[in-house]
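Undergrad: Sequence first, predicted coordinates after that:
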Amino acid sequence: MSPLTRAARNRAVGLLGAMAAVVATWTVAAPAAQADDMRSRQWYLDAMKADEMWKVATGKGITVAVLDSGVDSTVSELRGKVLPGRNFSDAGEGPGRVDNKDRDRHGTNMALAIAGSGAAGGVKGIAPDATILPVKTGDFAFNGWGPTFKGIRYAVDNGARVINISSGGVADEASTADWLAAVDYAHKKGALIFAAAGNDGIESRSYPAAVPGVVAVGALDTKGKVAKFSDYGSHLALAAPGMEMPGRCTDNKNKYCAFKGTSHATAIASGTAALIWSAHPDWTGNQVLRVMMETAGHNGPVPSKYIGYGSVRPAQVLLEGKGNPGDPNVNPLLAAQGGGQPTTSKPSEPSKASQTSPSPENTGASGSDQVKDQAAGSDEGGFPLWAIVASAVAVVAVIGLVVAAGVRRRASTDA
């Protein structure tokens, strides 16, 4: 697929890239103090009962491929956890080169959310003992989708059971067959692919989230409700935390920033799959996905175009033993989708507000806020109220918002 034109690129990044970079930075002098401070910011770990789950499983033995901007394995939380990987990007060092460079730290932050160790008071991932396979695919607007197709095949050929793609955009009819072939290849190798829904708060179908069998992930806020910026549609499969997510700042990797976006939500969903799979290594990807869908938290119709089958709740599987793995050879998402083909029509255009760096007050699609403003999980192993309130208070007390203009193609807001 040839690179997109500048106009098409603007439309693509406006559709699924982050809206405005609304971030909060913090720097703590002493590592011990930073450790306490960081955990208070990772509100979702308490909400998901992470400490209890880690007594059962930690993601050990599961490789998660991060198809993104690269992964910096030198940050403290990722040391010894990142495989060499491969660079399929046409930019920078050139295709095939293996390196630790990640200029905008998007891929690094996805890896942290999935498998960060928490070392030196840093970010701890939902599956802290999982292994990261970095696959550098670059910006599709410049490189086309080719690097991503190659990256998917490379990932599964090199042991990845879970593939995280926290980005997306427009794909034309010519690329549909390539998408189907790449996803089918991963499924036949037993892998699961998770992809970000997008951050314009509109109903849209972007790639690869719209490809049948790909687990499209929406974002939840700190109250366990659908985030106003999270894109939605009938293809949505699951939802996960995507607000006030800590990571390394884009402009200074030695500082931490708060991010929001379906990028981080996708990483949490990928990490959840790794966590469950490490507890049940004999399960197939189909069985892991089935229990994730069966135990997802929801209030209302299932599936919902806002949260799919609901919010990821690994505690239901690991602590309560819930979820029937079922047939190892049947993909539950494809079965639910009727084995249909992806639409080749272009996603809905982003709103004018999303293209002009909106403030936190005017993000999302106001016409659907009333419907979207619903709890995505119950208080049974989902997002307990006490954890949400305590964490939200801690976050509000320490975070100052800084609005930075600019739109990126990544499905999270960056510093």
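TA: All right, it came through fine.

Undergrad: from here on, contacts and neighbour counts on C-alpha atoms
TA: Will do.

Undergrad: Please spell out which residues along the helix or strand harbouring A177 are buried.
TA: Using DSSP states H and E, A177 maps to helix 173-188. Neighbour counts over helix 173-188 (16 or more other Cα atoms under 10 Å) mark T176, W179, L180, A182, V183, D184, Y185, A186, H187 as buried.

Undergrad: let's bring in a second one:
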Amino acid sequence: MKGLAPDAKILPVGLPVEVDDVPDPNSDPLADAVKYAVDHGASVINMSFGWPVLSEEEKQALSYAAKKDVLLVVATGNDGVGRLDQLTSHPGVVAVGAVDKAGKVWEKSNYGPQTMLTAPGTFIRSAASNKPYELANGTSDSAAYVSGAAALLRSKFPELTAGQIANRLVKTAGLAPGQEGMKLPDPHYGYGFIRPLRALTNDIPAGPKNGPLRIPKDAPSAGKDGSNAPGASSSGGDQASEQKDSGLGAGAIAGIAAGVLVVVAIIVIIAVRSKNRRNGPPPGGPGGYGGPGGPGFAPQQPGQYQQQPGPYQQQPSAPGSYPPAPPIQPPGQ
């Protein structure tokens, strides 16, 4: 099985699943993990887990990642509720919801004004802890798709900032038929579902360095190819192509991956995993997304990015029903 960015370098960073597993009670595992990833060359950090409340140290770690131009991708969660936790809502984060094979939002995908993008999240063939593969539903998989697409973009466009990478994903995002008049960003869809091939090949100006990202207040404004202050919006002059896609088929995804192998260099993606994995078990039914040739999808509407409201709290989500993944060895062991 080959993923969206098969030549990306994965640096797995584990988080304790129980309080008793924390070696130092005075440490902050999430903050330590983020800083470790950044200091070891991460350009994209995927966080497919829930984290209802952020400590000050954790907020500082996320701001540190933004300062170092690392793209943070977070799953919105699988409760089907209209609120997002503090991790998903933190400035500088790309919050990702799930859509089905028709491009319609998955019914259990959490949503809110911070949602930026969606990606496939139902009947995903995934590695399992007690068998080779299983079918899974969840925004965890959606976030992983976005992280993979970001890895491809960071490889092909190394001069772009994290915000400008997010800009390419946003400007080429699509909507399912019948959603053409939707006001964007939408709480469920954000700017739409990712279309990696278009993000790689469309002619899109770099735009402001922060793109659609809200930047933490303590993050400096220094960055590549930009003079805008943090939080600045990019112009809406870049419109996605009007031609139709062939759908979100597994065959299409595989074709995209094969088509970009020549531009994939060593990109570091950090896979941080926890017991509260944002994946739920799939209902019975066929796996995969089918082959290409499905319905066409409308491009997102042009327009300026809208500033999103600040973070808010939610109660802890119930742990996912999948068993925890096997222990992850530290890098180099």
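TA: Looks like it came in fine. Because the structure is a prediction, the values reported are computed rather than measured.

Undergrad: which residue lines up with K67 of structure 2 in structure 1?
TA: Superposed on structure 1 with TM-score structural alignment, K67 of structure 2 falls opposite K188.

Undergrad: hey, where'd the strands end up in structure 2?
TA: With DSSP state E, the ranges of strands along structure 2 come out as 9-14, 44-47, 71-75, 93-99, 115-120, 124-127, 133-136, 174-175, 268-273, 298-299.

Undergrad: Give the aligned range of stretch 88-99 of structure 2 in structure 1.
TA: Under TM-score structural alignment, the match for stretch 88-99 of structure 2 is residues 209-220.

Undergrad: can you give me the end-to-end distance of that stretch?
TA: This stretch, stretch 209-220 of structure 1, spans 17 Å end to end (Cα to Cα, to the nearest Å).

Undergrad: same question, stretch 128-143 of structure 2
TA: 17 Å.

Undergrad: cool, and stretch 102-119 of structure 2?
TA: The first residue of stretch 102-119 of structure 2 is 11 Å away from its last residue (Cα to Cα).

Undergrad: got it, and stretch 103-117 of structure 2?
TA: Using Cα to Cα, the two ends of stretch 103-117 of structure 2 sit 12 Å apart.

Undergrad: How about stretch 191-210 of structure 2?
TA: 16 Å.

Undergrad: In that stretch, which residues are buried?
TA: By 16+ other Cα under 10 Å, the buried positions in stretch 191-210 of structure 2 come out as 191-200, 204, 206-210.

Undergrad: Relative to A102 of structure 2, which of those residues is nearest.
TA: F193 (10.8 Å; Cα to Cα).

Undergrad: Map the closest one onto structure 1.
TA: Looks like F193 of structure 2 aligns to S311 there (TM-score structural alignment).

Undergrad: Quick one: residues contacting the aligned partner of L289 of structure 1 in structure 2.
TA: Alignment note: L289 of structure 1 maps to A166 in structure 2; criterion TM-score structural alignment. A166 of structure 2 makes contact with V94, A150, G211, P212, L213, according to Cα atoms under 8 Å, 6 or more residues apart in numbering.

Undergrad: do that again at 6 Å, thanks
TA: Listed by Cα atoms under 6 Å, 6 or more residues apart in numbering, A166 of structure 2 has no contact partners.

Undergrad: With the one 4 residues further on instead?
TA: When the contact criterion is Cα under 6 Å, 6+ apart, the partners of V170 of structure 2 are Y191.

Undergrad: Just tell me what L4 of structure 2 corresponds to in structure 1.
TA: Under TM-score structural alignment, L4 of structure 2 pairs with I126 in structure 1.

Undergrad: Correction: the previous question concerned G148 of structure 2.
TA: Per TM-score structural alignment, G148 of structure 2 is aligned with G271.

Undergrad: Surely that match and A127 touch.
TA: Yes. Counting by Cα atoms under 6 Å, G271 of structure 1 touches A127, with 5.3 Å between them.

Undergrad: Find residues that contact each of these two.
TA: With Cα under 6 Å, 6+ apart, G271 of structure 1 and A127 have common neighbours I114.

Undergrad: what's near enough to touch the residue nearest to the match of G148 of structure 2 when sequence neighbours are not counted?
TA: Closest residue in space to G271 of structure 1, ignoring its immediate chain neighbours: I114 at 4.7 Å, by Cα to Cα, 6 or more residues apart in numbering. Residues near I114 of structure 1 by Cα under 6 Å, 6+ apart: G125, I126, A127, A267, G271.

Undergrad: go again using 8 Å as the cut-off
TA: I114 of structure 1 makes contacts with G125, I126, A127, P128, A130, A267, I268, S270, G271, as judged by Cα under 8 Å, 6+ apart.

Undergrad: Check D178 of structure 1 too.
TA: Per Cα under 8 Å, 6+ apart, neighbours of D178 of structure 1: F149.

Undergrad: what's near enough to touch G308 of structure 1?
TA: G308 of structure 1 touches S234, H235, L236, A237, L238, A239, V302, counting by Cα under 8 Å, 6+ apart.

Undergrad: what about 6 Å?
TA: Applying Cα under 6 Å, 6+ apart to G308 of structure 1 gives the contacts L236, A237, L238.
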